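A.B. asks: no sequence on this one, just coordinates:
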């Protein structure tokens, strides 16, 4: 049982001066411009979901920045990566929620957003109790039912709204993957 729950998204942030001139581009073209300009790019370099998404963007652009002097891997979390991007006047891929949490500490702006490839979609899955008899199937089903219920979706849609003036996640239980542009 796999159910769509919510999404947030990844964004490409960078200095307000935007030396690679990526503002408003699609993410693949933005990565091509960063590569061509040699503008500093700060990567998490930690095999996280964000890092995997970044590597997919480089692959889609048919580019490999590894070893380039302008491409720096932090091997750290997103907060530290954003701080380093600010210190080095560089670009970074981040999830919107983390950027909102850190934006008062860094002079970076969202320069690329809104592309379907940048969606970060969350599903809830309850496993087959016959195949996995040791799982708490009833608890899992109760959680899945709640998180996809009207009450659960209202909590998701309001999370972060008071603190950041925008939600950190968007409820999707009433949608399909196709509604989000996913295969």
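C.D. replies: Happy to help now that I have it. Keep in mind that this is a model prediction, so the values were computed, not measured.
A.B. asks: Could you use CA atoms for every contact and neighbour count after this?
C.D. replies: Noted.
A.B. asks: Quick check: the gap between residue 36 and residue 93.
C.D. replies: 17 Å (Cα to Cα, to the nearest Å).
A.B. asks: Compare these two (neighbour count), which wins?
C.D. replies: residue 93 (28 against 11; other Cα atoms under 10 Å).
A.B. asks: what about the nearest residue to the more buried one once chain neighbours are set aside, helix or strand, and which?
C.D. replies: Spatial nearest neighbour of residue 93, chain neighbours left out: residue 12 (4.6 Å); criterion: Cα to Cα, 6 or more residues apart in numbering. Per DSSP states H and E, residue 12 falls inside strand 2-14.
A.B. asks: which residues are in contact with the helix or strand just after that strand?
C.D. replies: Next helix or strand after strand 2-14 toward the C-terminus (DSSP H and E): helix 27-37. With Cα atoms under 8 Å, 6 or more residues apart in numbering as the test, helix 27-37 has contacts from 12, 20-23, 40-41, 57-58, 60-61, 63, 65, 112-113, 115, 118.
A.B. asks: before we move on, the earlier item: look at the residue nearest to residue 93 and say how many residues are nearby.
C.D. replies: Residue 12, neighbours per other Cα under 10 Å, totals 25.
A.B. asks: Please name the residues that touch it.
C.D. replies: 27, 91, 92, 93, 94, 110, 111, 112, 113.
A.B. asks: shouldn't the third one be in contact with residue 45?
C.D. replies: Which is residue 92. No: Residue 92 is beyond contact range of residue 45, at 11.3 Å (criterion: Cα atoms under 8 Å).
A.B. asks: Take this one as well and set it beside the first:
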């Protein structure tokens, strides 16, 4: 609503300026969260962020990128907090002095998606290493995120465990997020590794189906990290600490557990201590 000013009583210029500016508290009570495309594409933040704001008044603005890019944003001091899924990378980030605390928040798992015709016959594979070996032997099209994300890092570890160095025309590194990679896989009738949450929320499967799941090697852990105040004193550390604490609190963990798509729970909270 605009203020109504009488012609014979003009407001001083300073007052007019204050009307044009947003309240300072609105700018202060927000944080930038560097997180993954999987948490964004799955719709999880649509559940968590309103609940957190209702509890604390703090607005969380998400920058959804690959985990590697999220680390770089935080190293530069361009994010107040991290929520990513590469435990080894997260522990290294803290050990290097960029983060001060890391906490397990939730889990889900990776799955292998591919064309329903399953030319590499991975439905019959006993392990994920067997499934990937069959794809490589068949030189069946495989769409890799190729973006240094948590999913891409996991995929690289899985190829290594299978004793396969993927390459050639059948292996396409896209440099894309999870949603675009699934779209490309659908267009190519290609296999790909996806987190289950993004797959369940994906609305353009075309001929793609979930073909392999259940191996313990496909476990996917997400962690929250607080950024070092010593390295980046300009960040909103107090607000970020409230977000971090809420995620692992009973309320935050329950909000994670309550999020479903098509009746299917997509993330499983780590038990709050």
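C.D. replies: All right, it came through fine. This is a predicted model, so every value here is computed, not measured.
A.B. asks: one step back: which ones among the contacts of helix 27-37 of the first structure are found in strands?
C.D. replies: 12, 41, 112 (DSSP state E).
A.B. asks: so how far is stretch 38-54 of the second structure from its chain's centroid?
C.D. replies: Relative to its chain's centre, stretch 38-54 of the second structure lies at 11 Å (Cα atoms, centre = their mean, to the nearest Å).
A.B. asks: And stretch 18-37 of the first structure, by the same measure?
C.D. replies: 18 Å.
A.B. asks: cool, stretch 228-245 of the second structure as well?
C.D. replies: 20 Å.
A.B. asks: The residue nearest to residue 93 of the first structure matches what in the second structure?
C.D. replies: Using TM-score structural alignment, the partner of residue 12 of the first structure in the second structure is residue 112.
A.B. asks: roughly how far apart are that match and residue 93 of the second structure?
C.D. replies: 28 Å.
A.B. asks: Next: residue 201 of the second structure.
C.D. replies: 30 Å.
A.B. asks: neighbour-wise, which of the two wins?
C.D. replies: Under the criterion of other Cα under 10 Å, the comparison of residue 201 of the second structure against residue 93 puts residue 93 first, with 21 against 17.
A.B. asks: quick one: contacts for the more buried one?
C.D. replies: Contacts of residue 93 of the second structure (Cα under 8 Å, 6+ apart): 71, 99.
A.B. asks: helix or strand for it, which one?
C.D. replies: Per DSSP H and E: helix 87-95 holds residue 93 of the second structure.
A.B. asks: That helix maps to which residues in the first structure?
C.D. replies: So helix 87-95 of the second structure sits over no part of the first structure, by TM-score structural alignment.
A.B. asks: Also stretch 18-32 of the second structure?
C.D. replies: Counting by TM-score structural alignment, stretch 18-32 of the second structure sits on no residues of the first structure.
A.B. asks: buried ones in that stretch?
C.D. replies: Across stretch 18-32 of the second structure, burial judged by 16 or more other Cα atoms under 10 Å covers 30, 31, 32.
A.B. asks: Can you tell me how far the residue in the first structure sticking out farthest from the centre is from residue 137 of the first structure?
C.D. replies: Relative to the centre of the first structure, the most outlying C-alpha is that of residue 130, 34.4 Å out, by Cα atoms, centre = their mean. Applying Cα to Cα, the value for residue 130 of the first structure to residue 137 of the first structure is 10 Å.
A.B. asks: if I look at the aligned partner of residue 35 of the first structure in the second structure, how far off is residue 241 of the second structure?
C.D. replies: Alignment note (TM-score structural alignment): residue 35 of the first structure maps to residue 136 of the second structure. For residue 136 of the second structure, the distance to residue 241 of the second structure equals 45 Å [Cα to Cα].
A.B. asks: Also residue 109 of the second structure?
C.D. replies: 27 Å.
A.B. asks: what's near enough to touch residue 258 of the second structure?
C.D. replies: residue 265.
A.B. asks: Then residue 109 of the second structure?
C.D. replies: Here residue 109 of the second structure is in contact with 195, 196, 218, 219, 220, 221 (criterion: Cα under 8 Å, 6+ apart).
A.B. asks: PyMOL command for the buried members of the residues you listed?
C.D. replies: Per 16+ other Cα under 10 Å, the buried members of the contacts of residue 109 of the second structure correspond to this PyMOL selection:
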select buried, resi 195+196+218+220+221
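A.B. asks: and of the contacts of residue 109 of the second structure, the nearest to residue 49 of the second structure?
C.D. replies: Within the contacts of residue 109 of the second structure, the smallest distance to residue 49 of the second structure is 19.9 Å, found for residue 221 (Cα to Cα).
A.B. asks: Give me the three-state assignment for the closest one.
C.D. replies: Using DSSP: H, G, I helix; E, B strand; the rest coil, the three-state assignment for residue 221 of the second structure comes out as strand.
A.B. asks: what lines up against it once you look at the first structure?
C.D. replies: Match for residue 221 of the second structure (TM-score structural alignment): residue 121.
A.B. asks: With the flanking residues excluded, which residue is spatially nearest to its match?
C.D. replies: Per Cα to Cα, 6+ apart, closest to residue 121 of the first structure is residue 7, 4.3 Å.
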